[in-house]
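Asker: what follows is a predicted structure for the sequence shown.
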Amino acid sequence: MDIQDKVVVITGASGGIGLATAHLFAEAGAKVALAARSADTLTTIVNELHTHHHEALAVPTDMCNKDAVEALMDRVFEQYGRIDILINNAGQAVRGNVADVDIDQFRQIFELNVLGPVEAMQAIIPKMRQNGGGLIINVSSIVSHMHLPSIGAYAATKAALNMISDTAREELTSENIRITTMFPNATATNFGKNSLATPKTNQQGPRPPQGGPEPDSAEAVAQKILEAARNEPHEQYMDRSV
């Protein structure tokens, strides 16, 4: 897809991969609508984009609130008359062994990592149908293909998102709505610091082995997301495994 002048909704856009993606898509000529819970942070980001003459819209949104998610899509559609790309990036992890992971925390991240993207898809698909199609990029994780101690719950949410993406791709192909699943590796952001932790185990999460590759930058992941938007593969990976 040619990104110039396309309307792109990015969730989890207040930091990390989402923020880097917002900047990169804006620089590529897209009209970006940024969603996250922090209204002040989004306003600051959008004001900065405006100073560089980029088209940007801030829509504070709690991705765990179905009404808020629907309002997000309505606001963007009202502003631009179309939505070409949805990047489902908002997410959170929980650390804890399967034997004692906090179930309420597991439920919390399932709500954000799985139900949030599904609700966003349900809100945007009718609008994409009106405009003859569109692209949805669901940001998963390479750990959804792995078995790493202490992050099984998080990996499970991303594995669920993978299945949703694969199934929706088959269901929507005749309507020209395409689905790409993005698989970042370990990334140098505050994602780990913002993870929930089960007090019983107080796990700090897996660490790359000594001498292993350094985490990717948020900007490198954003570049791959932009590449995915342009080429629309079913799955987009980074250039190496964790």
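Answerer: Happy to help now that I have it.

Asker: from here on, just use CA atoms for contacts and neighbour counts.
Answerer: Fine.

Asker: contacts only, for the residue lying closest to residue 94 once chain neighbours are set aside.
Answerer: Excluding its sequence neighbours, the residue lying closest to residue 94 (C-alpha to C-alpha, 6 or more residues apart in numbering) is residue 196, at 4.4 Å. Residue 196 sits next to 92, 93, 94, 95, 105 when contact means C-alpha atoms under 8 Å, 6 or more residues apart in numbering.

Asker: helix or strand for the first one, which one?
Answerer: It stands for residue 92. Assessed by DSSP states H and E, residue 92 sits outside every helix and strand.

Asker: so which residue is dead centre in the protein?
Answerer: With distances taken as C-alpha atoms, centre = their mean, the residue of the chain nearest its centroid is residue 89 (0.9 Å).

Asker: and the helix or strand hosting residue 154, how far out from the chain middle?
Answerer: In this assignment (DSSP H and E), residue 154 forms part of helix 152-172. Distance of helix 152-172 from the chain centroid (C-alpha atoms, centre = their mean, to the nearest Å) equals 13 Å.

Asker: alright, now check it against this:
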Amino acid sequence: MDIEDRVVIITGASSGIGEATARAAVAAGAKVVLAARRADRLCDLAAELGGAGGASGSGGASGSDGVRAIAVACDVTDQAQVSALVHAALEAFGRIDVVVNNAGQGLQAEVEQIGLDDFRAILELNLVAPLAVMQAVLPILRRQGSGAIVNVSSGTTFGDVPGTGGYVASKIALERLSAIARNELKGTGVTVSTLIPFATDTEFLRSIRAGRADAEAMTEGAVFDTPDQVAVAVLDLIRTQAPRLDLVPTAYGGSR
């Protein structure tokens, strides 16, 4: 899929991989719908990328010529807000071509110590929310006869590292959900792909739900990719619409 003039929804767009993907997509000629809970950051980014107003459930840019970005404050674990996000994209740009399900959060705890409330919250954000977004956009993409969904997983799924069980469970489930959805959509012109980044220099470790100190210790000395490097991979996956792409080094079982 040629990304120029395509409309791309990006969740978790206020920082890290989501923010970098938004910048890369606009640089490639796309129009972006920026979704995250931090409205102030979204508004600043949208203005920088060629936006036309503040973050809201309606986007504030209906039919505006030359607008390249809108900001929509959205908690993707709230189904009503997901519906409002999709409505805002259609109101502003008239179509949706690509969705990048990037919003997510980490959890570090050995299986015996995982707080069940923490685990439920991680599943809700990392697995249920991407499903809700897919369900919200798929009828639109089917009617268009084209579209691409990219679900962002994690390189931690390549190993059985102690303390990562809860987080990895959410991401492995997302990978399988994506692969099955891809098969179900054969012949529709709509594809679902999975991106598997490696360690990336973002706010991820600072916003981990539980076990931050343990996670920071585990990654100490690791060589981190930049968000820009991951954004390039996201755009490559949109263009090729391949089933999956990983940025995991071969030493860890990946293809890089």
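Answerer: Arrived safely. The structure presented is a predicted model; accordingly, all values stated were derived computationally and were not measured.

Asker: what is the nearest of the contacts of residue 196 of the first structure to residue 145 of the first structure?
Answerer: residue 93 (15.6 Å; C-alpha to C-alpha).

Asker: looking for the alignment partner of that closest one in the second structure.
Answerer: Under the alignment (TM-score structural alignment), residue 93 of the first structure pairs with residue 106 in the second structure.

Asker: residue in the second structure paired with residue 72 of the first structure?
Answerer: Using TM-score structural alignment, residue 72 of the first structure pairs with residue 85 in the second structure.

Asker: against residue 207 of the second structure, how distant is that match?
Answerer: Going from residue 85 of the second structure to residue 207 of the second structure by C-alpha to C-alpha, to the nearest Å gives 23 Å.

Asker: tell me which of the two has more neighbours.
Answerer: Of the pair residue 85 of the second structure and residue 207, residue 85 is the one with more neighbours under other C-alpha atoms under 10 Å, namely 29 against 13.

Asker: surely that one forms part of a strand?
Answerer: No. Residue 85 of the second structure is assigned helix when assessed by DSSP: H, G, I helix; E, B strand; the rest coil, not a strand.

Asker: if we can go back for a sec, who touches the match of residue 93 of the first structure in this structure?
Answerer: Neighbours of residue 106 of the second structure in contact, by C-alpha under 8 Å, 6+ apart: 122, 167, 204, 205, 207, 208, 209, 210.

Asker: aligned partner of the third one in the first structure?
Answerer: Matched by TM-score structural alignment, residue 204 of the second structure corresponds to residue 191 in the first structure.

Asker: my guess is that match contacts residue 90. True?
Answerer: No. Applying C-alpha atoms under 8 Å, one finds residue 191 of the first structure not in contact with residue 90, separated by 10.4 Å.

Asker: give me the more crowded residue out of those two.
Answerer: Comparing residue 191 of the first structure with residue 90 by other C-alpha under 10 Å, the one with more neighbours is residue 90, at 24 against 15.

Asker: on that earlier part again, read off where the helix holding residue 154 of the first structure ends up in the second structure.
Answerer: Using TM-score structural alignment, helix 152-172 of the first structure lines up with residues 165-185 of the second structure.

Asker: give me the contacts around stretch 149-167 of the first structure.
Answerer: Applying C-alpha under 8 Å, 6+ apart, the external contacts of stretch 149-167 of the first structure come out as 92-98, 101, 106, 109-110, 113-114, 118, 138, 140-141, 143-146, 179-181, 203, 205-206.

Asker: got a PyMOL select line for the buried ones in the residues you listed?
Answerer: Command for PyMOL that selects the buried part of the contacts of stretch 149-167 of the first structure, burial taken from 16 or more other C-alpha atoms under 10 Å:
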select buried, resi 92+93+94+95+96+97+101+106+109+110+113+114+118+138+140+141+143+144+179+180+181+203+205
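
Asker: tell me which of the contacts of stretch 149-167 of the first structure fall in helices.
Answerer: Applying DSSP state H to the contacts of stretch 149-167 of the first structure, the entries found in helices are 106, 109, 110, 118.

Asker: circling back: I'd like the contacts of residue 106 of the second structure laid out as JSON lines, including secondary structure and distance to residue 182 of the second structure.
Answerer: Below are the contacts of residue 106 of the second structure laid out as JSON lines (DSSP: H, G, I helix; E, B strand; the rest coil; distance: C-alpha to C-alpha, whole Å):
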{"residue": "122", "secondary structure": "helix", "distance to residue 182 of the second structure": "23"}
{"residue": "167", "secondary structure": "helix", "distance to residue 182 of the second structure": "23"}
{"residue": "204", "secondary structure": "coil", "distance to residue 182 of the second structure": "28"}
{"residue": "205", "secondary structure": "helix", "distance to residue 182 of the second structure": "30"}
{"residue": "207", "secondary structure": "helix", "distance to residue 182 of the second structure": "31"}
{"residue": "208", "secondary structure": "coil", "distance to residue 182 of the second structure": "30"}
{"residue": "209", "secondary structure": "coil", "distance to residue 182 of the second structure": "30"}
{"residue": "210", "secondary structure": "coil", "distance to residue 182 of the second structure": "32"}
